[in-house]
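Participant: here's my sequence, what's the structure:
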Amino acid sequence: MRTQIISDLHQEFGMSLLDFNDIDLLIVAGDLNLGIKGIEWLKANVKDIPVIYILGNHEYYRGSYPKTLYKIETLAENTNIHVLENKSVIINDITFHGTTLWTNFELYGNPRVYGSMCQSRMNDYRLIRLDPSYSKLRSIDTYNMHYNAMKWLENSLKESATDKNIVITHHAPSIKSIPEKFRQDAISSAYASDLESFILEHKPNYWIHGHIHQPAEYMIGDTKIICNPHGYISDKL
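Facilitator: As a prediction, this is how the structure comes out:
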């Protein structure tokens, strides 16, 4: 199955010119555009193949959680686009397990300390609101979202009806995805979680993610980790 993987196009800063010809599946690992603009662009430009769309943090900017998610899911109904937030879909005998998977802030130590640092420095906690109170998103909120997503993901992998399983998230599952020059930066704890033991235990075939603006490809046990913020075609899935 010829699969194109893209993430972090950030079309809010300018539209991207991409060729979706000669592929069988498009995977979007988040941060396509703000709010509903990304799903509208996908509906207008990718009509003949299945699309798997995972929301990133930027989809929620100037909006709220989970209202923005519900809007995007509604726009995807009865289309070729599968919006996966703690959901899975089977395509060509492969189960795709999708979740934004905010981090747990435990990459370098105490999540309270690093969560507080990230909350004070990152736009996520200024530009995203939380329903129904419409209060600003906090690091404790995304911490809880992380663990809820991990519980779902573990069950989804255990209950998978297919031999081949691919996990798609926006945030990264290992510090190995972080460029070397940022690995000592405390804010990187908002970009990746240390999920290597989880990966070794559950052995998905691939783990695809976004959020990091530098391509990465490496192995954790038998699982290939792929991050590609520019998009490329792989026929190996």
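
Participant: when you work out contacts or count neighbours from here on, use the C-alpha atoms and nothing else.
Facilitator: Noted.

Participant: which stretches of this protein form strands?
Facilitator: Ranges of strands in the chain, per DSSP state E, are 3-6, 25-28, 51-53, 63-65, 81-83, 87-91, 94-99, 128-130, 135-136, 164-169, 206-209, 216-220, 223-227, 232-234.

Participant: could the ones you listed be laid out in TSV, adding mean neighbour count?
Facilitator: TSV is the format used below for these (neighbours: other CA atoms under 10 Å):
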stretch	mean neighbour count
strand 3-6	22
strand 25-28	23
strand 51-53	25
strand 63-65	20
strand 81-83	22
strand 87-91	16
strand 94-99	25
strand 128-130	21
strand 135-136	14
strand 164-169	24
strand 206-209	27
strand 216-220	14
strand 223-227	21
strand 232-234	13
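
Participant: quick one: closest of those strands to Glu196.
Facilitator: Checking the strands of the chain against Glu196 by CA to CA gives strand 216-220 as the closest, at 6.8 Å.

Participant: residues in contact with the most centrally placed residue in the chain?
Facilitator: The residue lying closest to the centre of the chain (CA atoms, centre = their mean) is His170, at 1.8 Å. By CA atoms under 8 Å, 6 or more residues apart in numbering, the contact list for His170 reads 29-30, 54-57, 99-102, 209-211.

Participant: to check against the first, give me the structure of this:
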Amino acid sequence: MTVASSFDLISDIHLDFWVRMNNNEVKQRRNIDRLVDSLIPPDHPSSTLVIAGDLGHYNVQNQQLLISFKRFYDKILIVFGNHDLYLVSNGQRRKYSSDSMKRRGEMKQLAEQLEGVVCLDGTTICIDGVTYGGTASWYDCSFGIQTLNMSQSQLYEEWKKSMNDANLIYPRFTQSTLMDFFNHEYEKLEAVIDESQVIISHVSPDWSHVGGKHLIDPVTSFYYFDGSSLLTRAKGKVWCFGHIHTKVDYLHSDGCRLINNALGYPDERTGTKIRTIQL
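Facilitator: Alright, predicted model coming up:
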């Protein structure tokens, strides 16, 4: 079997910030195609695109994005991010009965209607000899507990004040259900990590490269989880993640390569394009 030598990576597209959601389908498709064209590297050698979460806030628009990407890629692998759970309007809350998982379930169906598009949710897929595995993942507040000596209750109160996740994901998380959600996602990672050469999650399992003001900011707790026990099992693997809108590529002390290639919001001016990752 021929083993693929590369895949392409992006995350945190936040489509509706780049292309305004409207009912003019022709205009919307044209604008989405322009955005996608601007993201494709000039000599993209990969047939597989990995999207590490946060497509956008509107499922139909997100499907149009995937259709546009399919002009360039045979396979598209997706994990969902926190924004893929958001219900940002009264209309969305009515449509999905104030249940964010219904929106995510619909997005999975719309995505997988397209040939070659797969949503990883505690699952794996082998493409050209490379096994990819992933899930959305979630944060566990361990950064604040271990680094800032804060309690889980203190961090929950900070989370309610600081994060849109507290107001736009339904039903609203309690302190208990927030941790239940993390634990459920963590179990999915545990199920795929050993057989996967490429691991994909939205949230990073490692905060060793956090610096500056973020080292003393409790909000950092909501951008990472303590994946130390998983990283000990990931030597020689590649772990792709999103959520932070900061591009990084480094080798963890346990031998796992961690990569973020987030697009982010227009006003962040990251200059990100889809990046080819060599295996």
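
Participant: quick revisit: make a markdown table from the strands of the first structure and add distance to Leu107 of the first structure to it.
Facilitator: Shown next, in a markdown table, are these (distance: least, CA to CA, whole Å):
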| stretch | distance to Leu107 of the first structure |
| --- | --- |
| strand 3-6 | 25 |
| strand 25-28 | 25 |
| strand 51-53 | 26 |
| strand 63-65 | 24 |
| strand 81-83 | 28 |
| strand 87-91 | 25 |
| strand 94-99 | 19 |
| strand 128-130 | 23 |
| strand 135-136 | 24 |
| strand 164-169 | 17 |
| strand 206-209 | 17 |
| strand 216-220 | 17 |
| strand 223-227 | 18 |
| strand 232-234 | 29 |
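
Participant: out of those, which comes closest to Tyr114 of the first structure?
Facilitator: Of all the strands of the first structure, strand 135-136 sits nearest to Tyr114 of the first structure, with 18.0 Å by CA to CA.

Participant: which strands and helices sit next to the closest one?
Facilitator: helix 124-127, strand 128-130 (3 or more CA pairs under 8 Å, 6 or more residues apart in numbering; DSSP states H and E).

Participant: so which of those gets nearest Ala192 of the first structure?
Facilitator: Among these, if distance is taken as CA to CA, the winner is helix 124-127, at 14.9 Å.

Participant: show me what that closest one is in contact with.
Facilitator: Asn57, His58, Tyr60, Tyr61, Arg62, Gly63, Gln119, Lys136, Leu137, Arg138, Ser139.

Participant: ok, now with 6 Å
Facilitator: For helix 124-127 of the first structure, contacts defined as CA atoms under 6 Å, 6 or more residues apart in numbering pick out Tyr61, Arg62, Gln119, Leu137, Arg138.

Participant: out of those residues, which are buried?
Facilitator: Buried residues within the contacts of helix 124-127 of the first structure, counting neighbours by 16 or more other CA atoms under 10 Å: Tyr61, Gln119, Leu137, Arg138.

Participant: map the first one onto the second structure.
Facilitator: If I follow you right, that is Tyr61 of the first structure. Using TM-score structural alignment, the partner of Tyr61 of the first structure in the second structure is Tyr86.

Participant: next one: the second one
Facilitator: Alignment note (TM-score structural alignment): Gln119 of the first structure maps to Lys160 of the second structure.

Participant: for that match, give its distance to Lys27 of the second structure.
Facilitator: 38 Å (CA to CA, to the nearest Å).
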